[in-house]
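*Asks:* Sharing a model that was predicted from the sequence below.
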Amino acid sequence: MATPVDYGVLFNTLDDDLQPMQQTDMSTLYLVGTSEDATPSFLPLNASRMFNSSDPLFLAALGTGNLATGVRLVNANLGPFQLAARIIVHRVSKGATDAETIANIVGNQANGTGIYGALACGQRFGVTPRLFFFVDGLTGVFTRGPTSTVVTRAAKFGGNTGTGLMTLADPAFGVGVKAGVYRVRAKTAAANGGVFSVVDPDGTVLADATVGTAYTGVVKFTIADGATDFVVDDGFDLTVTLAEGPATVNPICAALPQVLNALLANAIVSGPGTTVQDDRDWRETLSHERLIPVSTWVTAVGMSEGTFIEPGPVAAGIGVRVDAQTKGKIGVPSQSFANQAVYGITALKRYDTFSLSDGANDGQQLLADDIGIIQRGETGVDTAAVSSGFVLICYANAGTVKLNRFFNVTRTRDYALLQILRAWRARLGITNITRTGIQAFENDCDVILSRLQTDEHIIGYLTGIGAGNTPETIRAGRFRFKIKNEPASPFLVAEADVYRYRDALNALLADVAGGTNAALAPVT
């Protein structure tokens, strides 16, 4: 329609206001797992389905295995007024072996199965899952390389009278050799000979060894005669060291970073939950800041006595809880999962020692290795993690850059970047690179980051013009900005310097001297 030329009224609608801050959901869960008795029509294999976690139809369709237990644990750990979590479930088939099930959980990127099914959720459901967890206990499965055996020998403490030597065979060990010290001692002395007893590290007496004859038991050696004959109690100690090979990376944990990076998501991965050493060996194989390691396995309400489930569902439910409770109530994931009460469980598979004031215990060592733990309360123990109930202590990721060690810091960074992305995409191709256009982009950042600073999700921020802008890049439609922001770290260690306070005594004396009771006044 042509505009009036000489006479009329015109209204020009301008769209140069600041882009408002939008709520970004960082708490949509993605669960890949098996359930052999799930309802296929409601929860088909190798397909993602989104539900509210308290939907009765959904809960009934999950079946009776760990998939259902995991969702119940998520629901048990939600916060006040939280009726459900938004959860996307991708059911896979259970293989004949753990290796086959792991392969099904990893899935295939070309087919969009397993963990790769999350990549299409934004298009399919209008939401992007950003907190992954698992229920089959397979993210902690790993193997170790071949065990190496080293045997060394030395004359017994104090030395020998006889000058004969012991020579180790190559190899110096046989099948069934044990780690520790094998004691070889002369029990019968003879000219140019003798007989030696052999005792293994557990105190078991093995076959005797004879001077000049090769010994071919679980340890292998030959004792030669010397210029001076052996006497009774002469001997040698053989030290056997069994060194296990390095742990291999779990395939699920190895495949996850690609998907997590694409979605700006995080995954809660559970350790083997067997021994503390196994958990630490498993942790050594992880090296990505989007993986959140947790250790302690649990028994949940409804599970049979003596059966356990990995702690991922507990941490996921708590994650949804704390995201909703952060200041401003806009879902900023700026809080760790530490010191959070755990609900819906009845027992732990392994009770690790722990003290708030001492680092020489299993719980503190696991935390030092960036592995989250669950602790049981101890009434009357002041240095316990909590006085009653169960508590999750989880705040670190598996990254190697300590600057980004805390996952609430990296998740807050992701939240801010997603907010800026949403604001800037509304300007691309519409705003020109002019002084006003550049300022508009900066102003969008200021709106977002100032709100995060006001609510104390970040400590401070700075925006400005980045390096590398040239006339040529501007002509190409490109411009670089600089954005700095400092997310708040969790308060983990409180340290106080404690002194005696002499001024309090001076105040006491002054108070007494100024009192009205003559009996308390100083004698002059």
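*Replies:* Perfect, I can see it now.

*Asks:* From now on I want contacts and neighbour counts done on CA atoms only, so please keep to that.
*Replies:* Will do.

*Asks:* distance of the residue most central in space within the chain from His457?
*Replies:* The centroid of the chain falls nearest to Pro293 when counting by C-alpha atoms, centre = their mean (1.8 Å). Distance of Pro293 to His457, computed by C-alpha to C-alpha, to the nearest Å: 23 Å.

*Asks:* Ile438 now?
*Replies:* On the measure of C-alpha to C-alpha, Ile438 and His457 end up 26 Å apart.

*Asks:* now do Val493
*Replies:* The value you get for Val493 to His457, if C-alpha to C-alpha is used, is 19 Å.

*Asks:* follow-up on the earlier one: for the host helix or strand of the residue nearest to the centre of the chain, enumerate the helices and strands it packs against.
*Replies:* For Pro293, the element it lies in under DSSP states H and E is strand 291-294. If contacts are counted by 3 or more C-alpha pairs under 8 Å, 6 or more residues apart in numbering; DSSP states H and E, strand 291-294 sits against strand 266-270.

*Asks:* Distance from the following helix or strand past the strand it packs on to the middle of the chain?
*Replies:* Counting by DSSP H and E, the next helix or strand C-terminal to strand 266-270 is helix 276-283. Relative to the mean C-alpha coordinate of its chain, helix 276-283 is positioned 12 Å out (C-alpha atoms, centre = their mean, to the nearest Å).

*Asks:* putting a second one here so we can go through both:
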Amino acid sequence: MSDPTFGLSIQRIDTEPRPPVASDMSVVGIIGTAVDADASAFPLNTPVFLYSDDATKLTALGAAGTLRDAITLVNAQLGAFQAAAKIVVVRVADGEGASAIDETLANIVGDGVTTGLSAFLNAPAELGVTPRLICAPGFTSQRMGGDANPVCAALPAICEKLLAHAVVDGPATTLQDALDWRETISHDRLIPVDPAVRVLSDGITVVQPLSPAVIGVGVRRDHAFQGRPFHSWANQPVQHIVGPSRPIAFSLTDGATEGQSLLAANIGILLRGEMGVESAIGQGGFIFVGTDNAGEDDLWRFYNVTRGRDYIHLMLLRTLRFYLGRFNITGQTIQAVLNTMETALRNLKADGDILGFEVKFLPAQNSPEELRQGRFTVTFAAEEAPVLRYLGIQSARYRPALDAMLDELLAQVGTISG
């Protein structure tokens, strides 16, 4: 429409910095079995979304298999004012006969395209949610000889595509078995944990994988910080269990314990509180301790750091895509993008999620030829806050206290003569 000859013209200006748009990092993805599930509600190899308190869907899922127990453990960890977790379930067929476990593992790994773990990749398009905390409880510890677990081997590729992390369970048998298992996995999107947990089911105590409980703790922690995943899950209570599957010896002051050995191997652990033992992790209950992923790069060792960087990348992606195609490259557009990034990162710094940041438009990375092609590059750097996992205390005698005492005595007593 052309401007009127006699009248007014009103145009909206969109060159202000955009408000940051965050992604939900706490959607849980659980893959497993449910032999008596309603196949119409939970078809095989198909992502199905549910809220973890949805009684209708939980009934349709059935009680057998691994999925219902996993959801129960997730639910038990939720905090105040949390009604439910968002969960994407993928059901696979149980193996049969003598090779049942091998068949089930193969079903979970899937064909790499549409079945098994790959079904999670369909969740964003089909369900409108992206699972970013994934587990396959009961199916990540098995090994064939010295080989790696096939599910652990397949998870990194899935996690990379989803920008997700997977909590994987160790063998829950002995320290050596856990260390041997740990040697077969290496990726910064895998979070290893050990041992398992014991829960009361139908009046008897049964052993179940720890991973759903740890993910439930993660959902609770994210919720406590308005969905921002920059905080560790360590030193957090685990509920709805009667104990770990085996006791883990631990001391805050002695590195020569089983618990400290597992932590040194980047394996998160479940510990029992001990009343009156100052070197225990707590006075009572059961507490998860784990800060690390299974990657090789110590610069990105903490999972709260790698999850936090995913949050930043997704936030920038969702916020800055507004500019694509709507604006020409001008100095004003470039400045608007820089201001938008600066606003988003400044908010994270104010909340204590990052320690500092820098946003730059560098001439060396932007040539006239690039600009003519509709392209420019912005560089940002940020430092996520590391988790406090070691506190050193140096204890010494304090001689000046004696000097002060002598001065005080001299002032009070003075000289006595006879």
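*Replies:* Received the coordinates, thanks. Bear in mind the structure is a predicted one, so any value in this text is a computation, not a measurement.

*Asks:* re earlier: more neighbours, Ile438 and His457 of structure 1?
*Replies:* More neighbours surround His457 than the other of Ile438 of structure 1 and His457, with 26 against 17 (other C-alpha atoms under 10 Å).

*Asks:* wait, Ile433 of structure 1 sits on Thr473?
*Replies:* No: in terms of C-alpha atoms under 8 Å, Ile433 of structure 1 does not count as a neighbour of Thr473; the distance is 10.7 Å.

*Asks:* Mind listing the shared neighbours of those two?
*Replies:* Taking C-alpha atoms under 8 Å, 6 or more residues apart in numbering as the criterion, Ile433 of structure 1 and Thr473 both touch Phe479.

*Asks:* rewinding a little: give me the mean deviation of the strand holding Pro293 of structure 1 from structure 2.
*Replies:* For strand 291-294 of structure 1, the mean deviation from structure 2 after alignment is 0.5 Å (mean C-alpha distance after the TM-score superposition for structure 1).

*Asks:* residues in structure 2 aligned with that strand?
*Replies:* Counting by TM-score structural alignment, strand 291-294 of structure 1 pairs with residues 190-193 of structure 2.

*Asks:* same thing with stretch 341-357 of structure 1?
*Replies:* With TM-score structural alignment as the criterion, stretch 341-357 of structure 1 aligns to 237-253.

*Asks:* sorry, back to before: could you name the helices and strands sitting against the helix or strand just after the strand holding Pro293 of structure 1?
*Replies:* Sequence-wise, the next helix or strand downstream of strand 291-294 of structure 1 (DSSP H and E) is strand 298-300. If contacts are counted by 3+ C-alpha pairs under 8 Å, 6+ apart, strand 298-300 of structure 1 sits against strand 345-348.

*Asks:* Which elements pack onto the strand it packs on?
*Replies:* In terms of contacts (3+ C-alpha pairs under 8 Å, 6+ apart), strand 345-348 of structure 1 is packed against strand 298-300.

*Asks:* Give me the distance from the strand it packs on to the chain's centre.
*Replies:* 19 Å.

*Asks:* cool, stretch 369-379 of structure 1 as well?
*Replies:* With C-alpha atoms, centre = their mean, you get 13 Å for stretch 369-379 of structure 1.

*Asks:* What's the match for Phe302 of structure 2 in structure 1?
*Replies:* Counting by TM-score structural alignment, the partner of Phe302 of structure 2 is Phe406.

*Asks:* typo on my end, it should be Gln335 of structure 2
*Replies:* Aligned against structure 1 by TM-score structural alignment, Gln335 of structure 2 finds its counterpart in Gln439.

*Asks:* Tell me if that match really is in a strand.
*Replies:* No: counting by DSSP: H, G, I helix; E, B strand; the rest coil, Gln439 of structure 1 is located in no strand; its state is helix.

*Asks:* In the stretch 51-200 of structure 2, mark out all the helices, start to finish.
*Replies:* Using DSSP state H, counting those that start in this stretch, the helices of the stretch 51-200 of structure 2 run over 55-61, 67-76, 100-109, 123-127, 150-162, 175-182.

*Asks:* Packed most tightly, which of those would that be?
*Replies:* Ranked by mean neighbour count, these are led by helix 67-76 with a mean of 22 (mean count of other C-alpha atoms under 10 Å).

*Asks:* how big is the offset of that helix relative to structure 1?
*Replies:* For helix 67-76 of structure 2, the mean deviation from structure 1 after alignment is 1.0 Å (mean C-alpha distance after the TM-score superposition for structure 1).

*Asks:* helices and strands around that helix, which ones?
*Replies:* By 3+ C-alpha pairs under 8 Å, 6+ apart, helix 67-76 of structure 2 packs against strand 28-32, helix 55-61, helix 211-224.

*Asks:* Tell me which of those sits most buried.
*Replies:* Mean neighbour counts for the helices and strands packed on helix 67-76 of structure 2 (mean count of other C-alpha under 10 Å) peak at strand 28-32, with a mean of 28.

*Asks:* Give me the mean distance between that one and structure 1.
*Replies:* Averaged out, strand 28-32 of structure 2 is 0.5 Å away (mean C-alpha distance after the TM-score superposition for structure 1).

*Asks:* what about the aligned residue in structure 2 for Gly429 of structure 1, which helix or strand?
*Replies:* In structure 2, the residue equivalent to Gly429 of structure 1 is Gly325, according to TM-score structural alignment. Using DSSP H and E, Gly325 of structure 2 sits in no helix or strand.

*Asks:* So Gly325 of structure 2 versus Ile13 of structure 2, what's the distance?
*Replies:* From Gly325 of structure 2 to Ile13 of structure 2 the distance is 16 Å (C-alpha to C-alpha).

*Asks:* Same check on Arg397 of structure 2?
*Replies:* Using C-alpha to C-alpha, Arg397 of structure 2 is found at 68 Å from Ile13 of structure 2.

*Asks:* counterpart of Pro272 of structure 1 in structure 2?
*Replies:* Per TM-score structural alignment, Pro272 of structure 1 is aligned with Pro171.

*Asks:* can you check Leu452 of structure 1 too?
*Replies:* By TM-score structural alignment, Leu452 of structure 1 lines up with Leu348.

*Asks:* Now for its match, how many residues are close by?
*Replies:* 20.

*Asks:* can you check the one 10 residues further on too?
*Replies:* Residues lying near Glu358 of structure 2 (other C-alpha under 10 Å) number 13.

*Asks:* so it sits in a strand?
*Replies:* Yes: applying three-state DSSP, one finds Glu358 of structure 2 inside a strand.

*Asks:* which residues in structure 2 form strands?
*Replies:* For structure 2, the strands defined by DSSP state E occupy 28-32, 47-51, 86-91, 133-135, 165-169, 190-194, 197-201, 204-208, 236-237, 243-244, 268-272, 286-289, 354-360, 379-384.
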